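> quick one, structure for this:
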Amino acid sequence: MTQAVRQSRGPRSLINAVLNSDGKPHPLENTFVAVTLVLGVLAFVSSAFNNLHLLSSWSGLAGIFAGAYGQYISATTGERFLLIIGLGASAFGFFLGMAHGGLFGGLIG
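Below is the predicted model:
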């Protein structure tokens, strides 16, 4: 007789189910997902303010590089999905930060 498997239903188990959908842990890949999402949110939010163009452009650039490498080593579709969300937010923040003053903001030149 088979037994039903009890699954926890917390937010941690939902994230684990999305990121590790193949049943194997991917700590490096999941770290790149988290870093890309944090940098993307930081770049996106700070790009709304003209005087924070240094923060938005540098965090956007770092998020683009982290997301690109995360895409290169990603193992599951859930990781790739969240990386694209973070990459989009990072690119948006980067380009708006560049439009507001750039990476150096008049410090050079």
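
> can we go C-alpha only for contacts and neighbour counts from here?
OK.

> for the top helix by length along the chain, packing partners?
Counting residues, the longest helix in the chain under DSSP state H turns out to be helix 77-100. Judged by 3 or more CA pairs under 8 Å, 6 or more residues apart in numbering; DSSP states H and E, the packing partners of helix 77-100 are helix 11-19, helix 27-46, helix 53-73.

> the last one: how far from the chain's middle?
Read it as helix 53-73. On the basis of CA atoms, centre = their mean, to the nearest Å, the separation between the geometric centre of helix 53-73 and that of its chain is 8 Å.

> and for the second one?
On the basis of CA atoms, centre = their mean, helix 27-46 is displaced by 3 Å from the centre of the chain it belongs to.

> who's in contact with the closest residue to residue 69 other than its chain neighbours?
Leaving aside its sequence neighbours, residue 69 sits nearest to residue 32 (CA to CA, 6 or more residues apart in numbering; 8.0 Å). Residues near residue 32 by CA atoms under 8 Å, 6 or more residues apart in numbering: 66, 67, 69, 70.

> this one next, for a side-by-side:
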Amino acid sequence: MSQEASETRTRTRTRQAVDREGRPEPHRLQGWLAVASVTIGVLALILGWIEETHFPGAVAGLIGLPLSLYSQMISATTNERWLNVIGMVTSFLGISFALNNGGFTL
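Got it, this is the predicted structure:
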């Protein structure tokens, strides 16, 4: 009895989502969201740092921060979580620099 319970427990731990051919299904959405959060975060950081481009930097930071927070919430692997944290920090710094340089004023 305990052996059956042990086998059932190990089988449920290793179960993954699989596609039609039996291969493990990758986390495409989570991966794309993690890359997008880093890209938008770096863009916000660069645009927020430059005084003439403070408005697009503030907008990019305003988009990047909630995106990276949502991406962190649904992430499945450690690599995605690392990218999400980098995206969060760069988005926050980008919007902070942009607000210091003029924020949402045109």
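
> with both chains overlaid, what TM-score comes out?
Laid over one another, the chains give 0.73 as their TM-score (TM-score structural alignment, normalised by the length of structure 2), with 83 aligned residues with a CA RMSD of 1.3 Å.

> ok, so of the contacts of residue 32 of structure 1, who is nearest residue 27 of structure 1?
Nearest to residue 27 of structure 1 out of these is residue 70 (CA to CA; 11.6 Å).

> right, and that closest one touches residue 33 too?
Yes - using CA atoms under 8 Å, residue 70 of structure 1 is in contact with residue 33, at 6.7 Å.

> which neighbours do those two have in common?
Residues touching both residue 70 of structure 1 and residue 33 (CA under 8 Å, 6+ apart) are residue 83.

> of those two, who's got more company?
In terms of neighbours (other CA atoms under 10 Å), residue 33 is the more surrounded of residue 70 of structure 1 and residue 33; the figures are 29 against 25.

> show me the contacts for the more buried one.
Residue 33 of structure 1 makes contacts with 67, 70, 79, 82, 83, 86, as judged by CA under 8 Å, 6+ apart.

> try 6 Å this time
If a contact means CA atoms under 6 Å, 6 or more residues apart in numbering, then residue 33 of structure 1 has residue 83 as its contacts.

> gap between it and residue 17 of structure 1?
14 Å (CA to CA, to the nearest Å).

> again with residue 73 of structure 1
In this view, residue 73 of structure 1 and residue 17 of structure 1 are 19 Å apart by CA to CA.

> same deal with residue 66 of structure 1?
Between residue 66 of structure 1 and residue 17 of structure 1 the computed distance is 22 Å (CA to CA).

> which one of those two has more residues nearby?
Set residue 66 of structure 1 next to residue 17 and count neighbours by other CA under 10 Å: residue 66 wins out with 24 against 13.

> residue 95 of structure 2 touches residue 60, doesn't it?
No - applying CA atoms under 6 Å as the test, residue 95 of structure 2 and residue 60 come out as separate, 7.6 Å apart.

> with distance to residue 50 of structure 1 as new columns, can the contacts of residue 32 of structure 1 be given to me in TSV?
Below are these laid out as TSV (distance: CA to CA, whole Å):
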residue	distance to residue 50 of structure 1
66	24
67	25
69	29
70	29
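
> brilliant, that's me finished.
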